[in-house]
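**Q** sharing a model prediction with you, sequence too.
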Amino acid sequence: MGSPVQKRKSTNPQSLAVQSDELYAARQKIHVRSVSGLFANWRWVLVWLTQILYYGLPWLTWNDRQAVLFHLTERKFYIFGWVFWPQDVFYLAILLIISAYALFFFTAIAGRLWCGYACPQTVYTEIFLWIEEKIEGDHNKRRKLEAAPMDGRKFALRSAKYTVWALFSLWTGFTLVAYFTPLAELLQSAATFSFGSWEIFWILFYGGFTYLFAGVLREQVCKYMCPYARFQSVMFDPDTLVVTYDEERGEARGARKKGVDPRSIGMGDCIDCGICVQVCPTGIDIRNGLQYECIGCAACIDGCDQVMDKMGYPRGLIRYSTENALKKHWGRREIVMHVLRPRTLIYGGILALVCLALLWGLATRTDLRIDVIRDRAMLAREVQGGLIENVYQLQIMNMQEVKRVLDIRVSGLDGIRLDGPQRVEVQPASTESVTVQVRVPPEAGAPGSHEIFFDVSVTDDPKVAVREQTTFHLPR
């Protein structure tokens, strides 16, 4: 659907040199014209929401520690009241599945919504463009400044812009590191400039790529580096909402006086003002049809609607619509009915089920975890009194951020008893390793392996308990 129009290549050898120049044409810098409107407002809402979360979360505290911290040294992830351990990789897998199905679901419904409104490349490009506009002026002033020779004014403006970009990028990199190193430690390191080597690397690495992608490359990332632009077409179909130009209504294009009925002069509603191209962050002309460079930001819709208002024409010459809706002249009701089609309902249903599974897993997550490791160096031995003994190491994990006193019991064979610590104190969000001996009479069972259970419970709250199965070996 809507694949970009490709120019036919000539096989004439005399034209190969011209064609190679076109294939490797130098980049023409895009000076994006600012635009206001419904979709521009939504983009800025997403900019504010995402950046308040990103820059604000490391400053929040919970239980006298950082609320969101992926502490790699301790091998623990703290997310508000939850503490996740390496054994909780299951939840990461669920999150990845949710992300994949959310991408399928929203792309099938309305195309590149992620790219146009919430992708970090889009968000940070918006911020960098805003900084550029505040320092250098609107798109016309920036274009003139670009063409002007270097003088004192141009040097001052460019230096100010690059400095603000660099400071913002470094703060972005610093914030990223604050998710993995406690912010209090980072601030102390910043005061004395005593960062660790890895902290310096990631601050400069992430900050440098923020500067490079949002300040320098911009649309080149979306057009040539982002893989999503290349495989988006397999997730589109004729009922996917995308930014479209109503060619039937808009053609033929041409300038005219305000208030003139375009049909009376044999023209369409498009006055060929080029606003839709000027506001496009990737510099495409949406009137040429859907192109892979289009990120679905709808800036062209806002720009065109403003022109339609000035000309006294109905809005919607460029709008969110579907290929079938344009061909069959559907109204809003028919579009909604076809957007909610089996494909999107299946994606949405699977996404809802996986989200419910994640919530259920978090809600039923146990506060204790125990790993039982049997000593394999000596499967069994006879001890005083003729009893048979197996040795186990219990790795007890306290998943809560409160100190716990735990009772340990064993069951599963007649006459079984525990020799070793039967009450253990475990510090908040930590592990405790305990070695215990389990003994049974020789007549407790036939020779071989037998199933036994370790039960660990909180002393003052027996409801918080966990049972782990293992085997007891009786020799011949």
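**A** Looks like it arrived, so ask away. Residues are numbered from 1 along each chain as shown.
**Q** please count neighbours and contacts with C-alpha atoms only from this point.
**A** OK.
**Q** neighbours of residue 17, how many?
**A** Using other C-alpha atoms under 10 Å, the number of residues around residue 17 comes to 10.
**Q** in the helix or strand it falls within, which residues are buried?
**A** Using DSSP states H and E, the element containing residue 17 is helix 16-23. Within helix 16-23, no residue counts as buried by 16 or more other C-alpha atoms under 10 Å.
**Q** how close does the residue nearest to residue 466 when sequence neighbours are not counted get to residue 426?
**A** Once flanking residues are discounted, residue 466 sits nearest to residue 456: 5.5 Å by C-alpha to C-alpha, 6 or more residues apart in numbering. Using C-alpha to C-alpha, to the nearest Å, residue 456 is found at 12 Å from residue 426.
**Q** check residue 433 too.
**A** 9 Å.
**Q** same check, this time on residue 286
**A** Counting by C-alpha to C-alpha - residue 286 and residue 426 are separated by 63 Å.
**Q** element containing the residue nearest to residue 466?
**A** Assessed by DSSP H and E, residue 456 sits inside strand 448-458.
**Q** on that earlier part again, which residues touch the residue nearest to residue 466?
**A** For residue 456, the contact set (C-alpha atoms under 8 Å, 6 or more residues apart in numbering) comprises 370, 406-409, 465-467.
**Q** name the residue most distant from the centre of the chain?
**A** Outermost residue of the chain with respect to the C-alpha centroid, by C-alpha atoms, centre = their mean, is residue 385; its distance is 62.5 Å.
**Q** so it, which state does it fall into?
**A** helix (DSSP: H, G, I helix; E, B strand; the rest coil).
**Q** ditto for residue 92
**A** helix.
**Q** count of residues packed around it?
**A** 11.
**Q** residue 91 touches residue 359, doesn't it?
**A** No: judged on C-alpha atoms under 8 Å, residue 91 makes no contact with residue 359 at a distance of 10.0 Å.
**Q** pasting the second one now:
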Amino acid sequence: MNEKIDIKDVTPVKIHKPSNSGDSSAYPARSRIYVRAVEGMLENIRRFFGLIFLGVFALIPWLQYNGNQAVLLDIGEQRFNIFAMTLWPQDLTILAYIFIVSAFALFFITTFAGRVWCGFMCPQTTWTFIYIWFEEKIEGSRNKRMKLDQRKMDADKFFRKTLKHFSWVSVALLTSITFVGYFTPIDSLFVDFFTFDVSFWAGFSVIFFTVCTYGNAGYMREIMCTHMCPYARFQSAMFDKDTFTVAYNPERGEKRGPRSRKVTQEQLQEKGLGDCIDCNLCVQVCPTGIDIRNGLQYECINCGACVDACNGVMDKMGYDKGLISFTSEHQLAGGTTKIVRPKLIGYAVVLLVMTSLLVFDIYSRVPLEIDIIKDRNSLYRETNQGLIENVYTLKLLNKSQQDRTFKVSISGLESGNYVGVSEVQVRGGEVYTLPISVTSDPYALTEEITEFKFHVQTQDENGEIIKIEETTKFIFTDV
């Protein structure tokens, strides 16, 4: 009981927030964040990835494969066409593996480099910066936009605001049509929508996602990242002291304060000043409106805008770059960052295992399937020849994108005879309904229910035989 307990100072720091509108209620109104433009290496990288992401997103629905849309996620027909592969509800494991691999890839990247997905590839961030770009081009720089909003409505303000919102709606509409084009043929969607000949659900979806894109990127912006996205809340569970994230170096920057460029390092030391000149540019360029100098905050999306802004100031002042940088807690404390560590290895191993299972599942996937439906109106009947007949409906599913010839046969039923068409042509990605019947000599049936098998075989593009079999039951109750 006499042992001392170490006490850790957890005094909260004051975090920068957008100023309130004067409402002193418990839930004050949110004020707008005016994001300042920034140039730098990380900004160029973010733009590069943004352009790649936009290009891939816009191009994929227009690709053609074997005369059809290469990627078409047809929910109505319950099939997903992805180039040469067609996924059906029976292929749920492949979709599950894809989501699991994506999740663990995100966990791995987050553990290593923080929230870089949010800052460089997230659609919300990408479209937000696109909308901010239109703001800058139409309404001007940050200070000009602030002054414009403070002005009373006049012809110039009305024109600029109208042009800005028209641009926002246009981007949102093109985005929405492209997105819906993943689920319905995009070539006809563009024509039908603008000629008011589109189906109800396709038109509703386009309008719905247009409103969502316009609202999210135009108005909600950082609210999506700070209040609605669950990733911001549980990301800390993946962080450790070796995770690279955007951070401010207080040992080098404090005590902060303005100064002239002509002030020498000796004079700075005499005044007790660090390298931070307290210009607040790091706050002005932040899309979520935080002050990175207050430490790691869940609102930070690791876009690196504050890094570029601070490096630009350091260049002008003649100081070394890196006052704000992608670094780890260990490195800030004067230690070294451990790249290879148990948590990162664990995520890498699980990611490798799940990726291997996904590849194996796709590789071992049989491009055909059979579903047997027993006629329930009559369990069996006796033919004119005295044979017992059971009627079935076969659903032959061609999972490939090529037309194939399916051959059907039976086995395991003594004196059993297949009655019906035994060879059919099934188009790629189609389900063929084949009604058939099976007969047997009643004296050969020793049980009321006899199990036997249907066999279906076809050839792939290389001439190799592909076979599947399905067990069903033959019923005769007068045994």
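**A** Thanks, I have the structure now. As the structure is a computational prediction, the values presented were derived from the model and not from experiment.
**Q** hang on, the earlier thing: mean per-residue distance, the strand holding residue 456 of structure 1 to structure 2?
**A** For strand 448-458 of structure 1, the mean deviation from structure 2 after alignment is 2.5 Å (mean C-alpha distance after the TM-score superposition for structure 1).
**Q** for the following helix or strand past that strand, give me every contacting residue.
**A** The first helix or strand that comes after strand 448-458 of structure 1 along the chain, using DSSP H and E, is strand 461-474. Contacts of strand 461-474 of structure 1 with the rest of the structure, by C-alpha under 8 Å, 6+ apart, involve 366-372, 379-380, 388, 390, 442, 445-458.
**Q** how far does strand 461-474 of structure 1 sit from the chain's center?
**A** Mean-position distance between strand 461-474 of structure 1 and its chain equals 39 Å (C-alpha atoms, centre = their mean, to the nearest Å).
**Q** just the angle between it and strand 448-458, please?
**A** 160 degrees (axes from the mean of the first three to the mean of the last three C-alpha atoms, to 10 degrees).
**Q** compare residue 91 and residue 359 of structure 1 (neighbour count), which wins?
**A** Taking neighbours as other C-alpha under 10 Å, residue 91 of structure 1 and residue 359 compare with residue 91 leading, 15 against 12.
**Q** dump the residue contacts of the counterpart of that one in structure 2.
**A** Taking TM-score structural alignment for the superposition, residue 91 of structure 1 sits opposite residue 94 in structure 2. Contact partners of residue 94 of structure 2, counting by C-alpha under 8 Å, 6+ apart, are 358, 361-362.
**Q** in the stretch 301-450 of structure 1, which spans are strands?
**A** 318-321, 368-374, 381-382, 388-398, 404-411, 417-419, 423-426, 431-440, 448-458 (DSSP state E, counting those that start in this stretch).
**Q** got those strands as JSON lines, with distance to residue 167 of structure 1 columns?
**A** Output for these, formatted as JSON lines (distance: least, C-alpha to C-alpha, whole Å):
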{"stretch": "strand 318-321", "distance to residue 167 of structure 1": "37"}
{"stretch": "strand 368-374", "distance to residue 167 of structure 1": "45"}
{"stretch": "strand 381-382", "distance to residue 167 of structure 1": "67"}
{"stretch": "strand 388-398", "distance to residue 167 of structure 1": "42"}
{"stretch": "strand 404-411", "distance to residue 167 of structure 1": "46"}
{"stretch": "strand 417-419", "distance to residue 167 of structure 1": "62"}
{"stretch": "strand 423-426", "distance to residue 167 of structure 1": "44"}
{"stretch": "strand 431-440", "distance to residue 167 of structure 1": "41"}
{"stretch": "strand 448-458", "distance to residue 167 of structure 1": "50"}
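**Q** joint contacts of residue 456 and residue 426 of structure 1?
**A** Shared contacts of residue 456 of structure 1 and residue 426, counting by C-alpha under 8 Å, 6+ apart, come down to residue 406.
**Q** and residue 362 of structure 1, how many residues sit next to it?
**A** Neighbours of residue 362 of structure 1 under the rule other C-alpha under 10 Å: 12.
**Q** list the contacts of the counterpart of it in structure 2.
**A** Here residue 362 of structure 1 is matched to residue 362 in structure 2, going by TM-score structural alignment. Applying C-alpha under 8 Å, 6+ apart to residue 362 of structure 2 gives the contacts residue 94.
**Q** so residue 362 of structure 2 versus residue 77 of structure 2, what's the distance?
**A** For residue 362 of structure 2, the distance to residue 77 of structure 2 - C-alpha to C-alpha - is 21 Å.
**Q** returning to what we had before: tell me how far the match of residue 91 of structure 1 lies from residue 196 of structure 2.
**A** 37 Å.
**Q** go on, residue 297 of structure 2?
**A** 47 Å.
**Q** which one's more surrounded, the two?
**A** Between residue 297 of structure 2 and residue 196, residue 297 has the larger neighbour count (other C-alpha under 10 Å), namely 15 against 9.
**Q** what about the residue in structure 1 that the more buried one lines up against, which SS state?
**A** Aligned by TM-score structural alignment, residue 297 of structure 2 pairs with residue 291 of structure 1. Assigned with three-state DSSP, residue 291 of structure 1 falls in the coil class.
**Q** who's in contact with residue 291 of structure 1?
**A** 2-5.
**Q** how about 6 Å then?
**A** residue 4 (C-alpha atoms under 6 Å, 6 or more residues apart in numbering).
**Q** same check on the one 4 residues further on?
**A** Residues near residue 295 of structure 1 by C-alpha under 6 Å, 6+ apart: 112, 115-116.
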